[in-house]
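J.: sequence and predicted structure below; questions after.
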Amino acid sequence: MQVDPRGPRFGAAVTTAVLVAVLVTGSWALLAAQAVVFGFATFLGLRYAPYGLAFKVLIRPRLAPPRELEDAAAPRFAQGVGLAFALVGVAGYATGITWLGIGATAFALAAAFLNAVFGFCLGCEMYLLIRRFTAKDRSEREVPA
């Protein structure tokens, strides 16, 4: 599936605001809500994620068509990374290990901020590196005929 790259960037901007609010309030419930958003994007796809739907309905109709589309696999993987950090953060806040909640939330915030402001998707880059290394490993294991 191909996606407008401005959609994930919009989602990253909203995520940035949510994660700042989590750090300011220490609300594990708000972080859990963000984890649900990450979960939708990870397991159902970007087009069914709440921020993706908001972009599709509210923002994209007001923009010119995108110059190019990108494969959804990398941003979807990035949402999975965000989900992992959010779940660790929720566990930290909910169990009273506040430093864990703050740390995990701060890492997720840094990644979302990089994408929202600079268009640098850290999770997407991780995905590409993993794909590159696993493809290289597979090609080295294959025996030429």
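T.: Okay, I see it.

J.: C-alpha from now on. contacts and neighbour counts both.
T.: Will do.

J.: measure the residue nearest the centre of the chain to Ala12 for me?
T.: Central residue of the chain (Cα atoms, centre = their mean): Gln79, 3.0 Å from the mean position. For Gln79, the distance to Ala12 equals 10 Å [Cα to Cα, to the nearest Å].

J.: repeat that for Val22.
T.: 15 Å.

J.: neighbouring contacts of the helix or strand hosting Ala104?
T.: Following DSSP states H and E, one finds Ala104 within helix 98-118. Identification of contacts with helix 98-118 by Cα atoms under 8 Å, 6 or more residues apart in numbering yields 9-13, 15-16, 19-20, 22-23, 26, 82, 85-86, 88-93, 120-123.

J.: try it again with 6 Å
T.: Contacts with helix 98-118, where a contact means Cα atoms under 6 Å, 6 or more residues apart in numbering, come from 9, 12-13, 16, 19, 82, 85, 89, 92-93, 120-122.

J.: let's bring in a second model and compare:
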Amino acid sequence: MTRPTGIDPRGPRVAAGVTSVLLVVVLVLGGGVAGTLLLGLVAASFAIGATRGVSATWQAALFRAVVRPRLGPPAELEDPAPPRFAQLVGLVVTGAGVVLALLGVPAAVPVAAAVALAAAFLNAAFGFCLGCEIYTLGVRLRHRSTAA
């Protein structure tokens, strides 16, 4: 029997909710050492999601252990590539914030956290994955350029 490919689309939404909470805490902590360290943790989580896939993150493990057993099966599975790309976008934003903070840019942490929070909140609250939409746009543009 073949195993279905794809991921439960509710998992990335739950992960985005957890990430949103962490990013709010980063904003409360500000650009000091604690805020920079927490943003670094968020960036590390994005790095795992970008390199190994969203199912490999600690947020996905939390979803599988706590949330998923309380839900029915998903109506359909989702292609893991767009959420994985969204993790890369999150890594670029939060990673840039951490690097710039380490280089002495005081506003880097709150600005990066705010941008990442906007995207994470859109996904968690409304199911709108900004990184996934960028991925889909890229695929369309790539197909358009090869067809021409």
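T.: Happy to help now that I have it. Values in this document were obtained by computation on a predicted structure and should not be read as measured data.

J.: superposed, what's their TM-score?
T.: Once superposed, the chains reach a TM-score of 0.93 (TM-score structural alignment, normalised by the length of the first structure), with 140 aligned residues with a Cα RMSD of 1.0 Å.

J.: so which of the contacts of helix 98-118 of the first structure is the most crowded?
T.: Neighbour counts for the contacts of helix 98-118 of the first structure (other Cα atoms under 10 Å) peak at Gly89, which has 29 neighbours.

J.: show me what that residue aligns to in the second structure.
T.: Gly89 of the first structure maps onto Gly97 of the second structure when the alignment is built from TM-score structural alignment.

J.: wait, what's in contact with its match?
T.: By Cα under 6 Å, 6+ apart, the contact list for Gly97 of the second structure reads 108-109, 112.

J.: pretty sure it sits in a strand.
T.: No. Using DSSP: H, G, I helix; E, B strand; the rest coil, the assignment for Gly97 of the second structure is helix, not a strand.

J.: how near is Cys132 of the second structure to Pro83 of the second structure?
T.: Note on Cys132 of the second structure: its distance to Pro83 of the second structure, by Cα to Cα, is 6 Å.

J.: comparing these two, which residue is more hemmed in?
T.: With neighbours defined as other Cα under 10 Å, Cys132 of the second structure and Pro83 compare such that Pro83 has more, 26 against 20.

J.: alignment lookup: that one to the first structure.
T.: Per TM-score structural alignment, Pro83 of the second structure is aligned with Pro75.

J.: its match looks like it's in a helix, true?
T.: Yes. Under three-state DSSP, Pro75 of the first structure falls within a helix.

J.: what distance do you get for it to Gly101 of the first structure?
T.: From Pro75 of the first structure to Gly101 of the first structure the distance is 24 Å (Cα to Cα).

J.: what's the answer for Leu31 of the first structure, then?
T.: 9 Å.

J.: about what we covered before: among the contacts of Gly97 of the second structure, who's most crowded?
T.: Val109 (33 neighbours).
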